[in-house]
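**Student:** can you look at this prediction? I've put the sequence above it.
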Amino acid sequence: MKRQRSRVRAVLAAVLAAVCVGTAAPGQARAAGPGTYAFDPDATSVQGATANAEASELDEGVAYRSTIRRGEKLYYRVTLDDDSPAYVSAVAVPGDSGPVAYGDGITVSLRDLDDTRCGSQRATFGSGGYARPITAYASRMPKEGSTVCQQGGVYDVLVERESKATSDTAAWDLELRFLKEPRPRSGASLPTEGPESWPSAAPEPPAEKPQKRSGGAGYFEATGLESGQWKDAVEPGQTRFYRVPVDWGQQLHATARLSNSPDGTTEFVGNALTLSLDNPAGGNVADASLSYSGKPTTTSLRSLPPVAYRNRFASSAHVGAMRFAGWYYLSVSLSPELKQAYGGEPIPLELVVQVENDATESPYEEGGGVFGVTDRDKEMAREGQKAADAQEGGAMALVAATGIGLGSVLVLGLGAWTLLARRRAAQAPAAAADSSGPGGHRQPPPGGPPRQGW
């Protein structure tokens, strides 16, 4: 009977917890001050090794957290198959670590055990010279006729940090992820050369009025956006994250507009804002920046080709990064120098996002996973949801499916307790008579406890 009471308590607690989770409004960003970064709460801690033979292995699709100090070269390991394109990304998060210099940043490379480099990417803070989250990735691409990095097996991931002598010595946090791209359809006729040209003219701005949409504090909390004009506000030293689903054949345009200073201050701050775009595998695509003198000012990402399989064969890195469909991540960072001239209050921001063209067929044999766009992704972009909102939604599935509100849940709980009490009363006389077997030993209930079944 004690076991039955415990089961009832557990069920009620789970349902009530789901109801409480569901009361949060979708698309709302958690408060995050300048320098604060929201890591994936399910990320696994892992320590980088200075000797590759001692490196910890990263599993596919799992988020990891690590740290790296100035001048360090840290190894991790992954296992690749013979024919899947593979990507390992690292987000470097200096936080409030102090000053950074021009050229400070990280390099991520993927290498075989003979130290042959398969692919690499370097990310820096650019000419802005202020700390903000930056991301880079390394890849292994199967190539017919090539013998470099083509065999399946164990590979090294090397993350290197470069910081000038004048930069802060505090450790940077790292967020690591290893992904494999699905195989192309068998027998599909796929291109082997990059695009020669694409429409480069910026489209007309959307006619709709700007809508409020608060960005998140990290890639995991990036707020969904669809085509339109969006209003937010960013504090000096803060980075806001957004994500846009871009399907095969679609072309993305993005513009950031920084508002004027309400008090009329006109002090010049160079590289005051950085607009960045990263692809679904965590690779940087393009950056744009602007200077600020208290007047309205605008910056846009360079012209990018429509998402296509052929882009991976382009010689240009920013074209090659537009190689698959999925969530593309926009981030907006404000220089902390703005605080000295304009104070610490958030500055109004407008984002103009335009996704053009109808979606074309996926080149993959099966579903693309993170390298594809689903109807659910489009819905989340329309509603301004984050990845965290999708996970929380799972906890509400039972309640939502039955249309039960909080009051109904409480009524059901009281009913369960009443039923349990009646059963106890009915079973008490029989239990007094039959509870003992030969020799006075109590007999166990038949069947034993029940089996326990993102």
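**Tutor:** In hand now; what should we look at? Keep in mind it's a predicted model, so treat the numbers as computed, not measured.
**Student:** CA only for contacts and neighbour counts going forward, please
**Tutor:** Fine.
**Student:** which parts of the protein are helices?
**Tutor:** Under the criterion DSSP state H, the chain contains helices at 2-21, 317-320, 337-342, 375-383, 387-395, 397-402, 406-434.
**Student:** tell me what the shortest one is packed against?
**Tutor:** Packing contacts for helix 317-320, counted by 3 or more Cα pairs under 8 Å, 6 or more residues apart in numbering; DSSP states H and E, involve strand 284-292.
**Student:** and here's the other structure:
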Amino acid sequence: MGRPVLVAALGLGIALMGQPARAAGQDTAPAYAFAEDARRIEGAASTADAVELEPGRTYRSTLPPDAKVLFRLELDDTETAYASATAVPPPGTGVSVADGVKVTVEDADGRSCDADTATFGAPGSPHPVAAWAMREFSPRRSLCAEAGTYYVTVERAGPDARGASPDPWELELSTVSEPGTKTPDGTAAPGAWDSATPAPVQGTARRRPGGAGFAQAAPLGEGVWRDDIRPGQTLFYQVPVDWGRQLHATAELGSSGADASRYVASALTVDLYNPVRGQVGDLSLGYDGGQKSKALKPLPPVAHENRHASGQQVSAVRFAGAYYLVAHLSPEVAEHHGDGPVPLTLRVRLGGTARNAPDYAGGTVPEDVFTVDGGGAASTGGGGAGDETLYRVLAAGGIGTGSALVVGLGVWTVVARRRGAALPE
């Protein structure tokens, strides 16, 4: 067995071991899996006390129900900085459709550079949601272009909304720094692109258990992937999408044999996030116990110039890396169809042709976050050795989960013994 195969098997074994096990008959959805290296910090009530968020680091904090929390960024005059906040309400807490999380980046004079809001939407059930904001260095913008101190504010989107949770929420914060390009690409939005929805990928579905957080998102390549999702559960997957490639995804809920007259609107929601956890698009699927299917709206090929488009769905597809599919099944499904798992199938297609990355004038932080060679979650606490080869194996079609885990464990044991033998006495 050659070295690349060994590394791939080892990487997949480690990735699967990092995901929380879901035993048969499990009654409750697992808690959100925060990044293992997330540093615990407290958000400040005043800019004077704001803790600095360093690019490439992941943090864990708390969001009170009725107040903003502030954090600090120290930026030069050449980089674009992205800050995201994933809000995690306590399981079983009450939330409203309009409730959610809002993230804003402001300059030292209190002027808003960018803001984004993510809400729980039609399901009205507590589950992790993420919002992002940026300080974008661009020739078309004069605001927020200077080097200096900037602030990230995180707050509830609708703290006074009817049914809003009165409990504090957990937060996972991440920051990414993107350099400018050696040759500015101007301010032109991309030209015409193929916006037709292709036929979903066909074939026998392969099992792939979803992760319980961004840091443990299960990697998917092109193909048909199967999992089971319980009412109230949220599953995370990541798809490596290279520059020039076009992601298409379809979600399906399988039939349960339950009473088809009991219809649940927005039973399944699937959110698509880009490599910095910015929302790209979403879909909502009703369920009556019979099979249902829906595709995400078509996305453009990944391109640096997409950032100049006016619509967020296009502008968010501005870099390569790990794109996240986050599936949530409403607890209401249990009221009408029982609390057992519902079959979930994801059909993933990658169109387009891979092309070279932009001629960045420096390095990204974290390194390689905008590549498919181990970027994304792997570079922010969600992976480890072997992710580069693992991504390529998955992109080529994947291998059986059970077999890979067994092989990966075996390889891990052999490697550990060899390393141990090589250590000095």
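**Tutor:** The structure has been received and is ready for your questions. Small disclaimer: the values here were computed from a predicted structure and weren't measured.
**Student:** you'd agree residue 328 of structure 2 is up against residue 233?
**Tutor:** Yes: Residue 328 of structure 2 is in contact with residue 233 according to Cα atoms under 8 Å; the separation is 5.8 Å.
**Student:** what residues do those two have in common as contacts?
**Tutor:** Residues within reach of residue 328 of structure 2 and of residue 233 at once, by Cα atoms under 8 Å, 6 or more residues apart in numbering, are residue 127.
**Student:** still on that earlier bit, which of the helices of structure 1 is buried the deepest?
**Tutor:** Highest mean neighbour count of the helices of structure 1: helix 317-320, a mean of 21 (counted as mean count of other Cα atoms under 10 Å).
**Student:** contacts for that one, please.
**Tutor:** Contacts of helix 317-320 of structure 1 (Cα under 8 Å, 6+ apart): 284-286, 304-305, 311-314.
**Student:** how about it, aligned to which bit of structure 2?
**Tutor:** Against structure 2, the aligned range for helix 317-320 of structure 1 is residues 312-315 (TM-score structural alignment).
**Student:** before we move on, what about stretch 135-142 of structure 1?
**Tutor:** The aligned range for stretch 135-142 of structure 1 in structure 2 is 130-137, by TM-score structural alignment.
**Student:** which residues touch the matching stretch?
**Tutor:** Contact with stretch 130-137 of structure 2 is made by 77-87, 101-105, 113-118, 144-145, 180, 276-279, as judged by Cα under 8 Å, 6+ apart.
**Student:** now do the same contact list for residue 93 of structure 2.
**Tutor:** 126, 165, 167.
**Student:** and the second one? What does it align with in structure 1?
**Tutor:** To tie it back to what came earlier, the one meant is residue 165 of structure 2. Aligning on TM-score structural alignment places residue 165 of structure 2 opposite residue 168 in structure 1.
**Student:** burial count for that match?
**Tutor:** Residue 168 of structure 1 has 18 neighbouring residues, counting by other Cα atoms under 10 Å.
**Student:** quick one: it and residue 97 touch, right?
**Tutor:** Yes: if you go by Cα under 8 Å, residue 168 of structure 1 and residue 97 touch, sitting 6.3 Å apart.
**Student:** still on that earlier bit, closest to residue 160 of structure 1 out of the helices of structure 1?
**Tutor:** Distance to residue 160 of structure 1, taken as Cα to Cα, is lowest for helix 317-320 among the helices of structure 1, at 19.8 Å.
**Student:** map residue 352 of structure 1 onto structure 2.
**Tutor:** By TM-score structural alignment, residue 352 of structure 1 lines up with residue 347.
**Student:** next one: residue 334 of structure 1
**Tutor:** Aligned counterpart of residue 334 of structure 1 in structure 2: residue 329 (TM-score structural alignment).
**Student:** and the nearest residue to that match once chain neighbours are set aside, what does it touch?
**Tutor:** Distances taken as Cα to Cα, 6 or more residues apart in numbering put residue 268 closest to residue 329 of structure 2, at 4.6 Å, once the chain neighbours are dropped. Going by Cα under 8 Å, 6+ apart, residue 268 of structure 2 touches 123, 284-287, 327-330.
**Student:** take those and lay them out in JSON lines including distance to residue 353 of structure 2 and neighbour count.
**Tutor:** Formatted as JSON lines, the contacts of residue 268 of structure 2 follow (distance: Cα to Cα, whole Å; neighbours: other Cα atoms under 10 Å):
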{"residue": "123", "distance to residue 353 of structure 2": "37", "neighbour count": "23"}
{"residue": "284", "distance to residue 353 of structure 2": "29", "neighbour count": "21"}
{"residue": "285", "distance to residue 353 of structure 2": "30", "neighbour count": "19"}
{"residue": "286", "distance to residue 353 of structure 2": "34", "neighbour count": "19"}
{"residue": "287", "distance to residue 353 of structure 2": "36", "neighbour count": "23"}
{"residue": "327", "distance to residue 353 of structure 2": "27", "neighbour count": "25"}
{"residue": "328", "distance to residue 353 of structure 2": "31", "neighbour count": "25"}
{"residue": "329", "distance to residue 353 of structure 2": "34", "neighbour count": "27"}
{"residue": "330", "distance to residue 353 of structure 2": "37", "neighbour count": "25"}
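**Student:** need the counterpart of residue 232 of structure 2 in structure 1.
**Tutor:** Using TM-score structural alignment, the equivalent of residue 232 of structure 2 in structure 1 is residue 237.
**Student:** OK, contacts around the spatially closest residue to its match that is not a sequence neighbour?
**Tutor:** Leaving aside its chain neighbours, residue 237 of structure 1 sits nearest to residue 336 (4.1 Å; criterion: Cα to Cα, 6+ apart). Applying Cα under 8 Å, 6+ apart, we find residue 336 of structure 1 in contact with 130, 236-238.
**Student:** and residue 336 of structure 1, how far from residue 274 of structure 1?
**Tutor:** Separation of residue 336 of structure 1 from residue 274 of structure 1 (Cα to Cα, to the nearest Å) stands at 12 Å.
**Student:** repeat that for residue 22 of structure 1.
**Tutor:** Here the criterion is Cα to Cα. By it, residue 22 of structure 1 lies 34 Å from residue 274 of structure 1.
**Student:** so these two - more neighbours on which side?
**Tutor:** Taking neighbours as other Cα under 10 Å, residue 22 of structure 1 and residue 274 compare with residue 274 leading, 22 against 19.
**Student:** follow-up on the earlier one: need the contact list for the match of residue 352 of structure 1.
**Tutor:** By Cα under 8 Å, 6+ apart, residue 347 of structure 2 lies in contact with 200-202, 222-225, 249-251.
**Student:** from those, list the buried ones, please.
**Tutor:** Burial by neighbour count, 16 or more other Cα atoms under 10 Å: within those this picks out 200-201, 222-225, 249-251.
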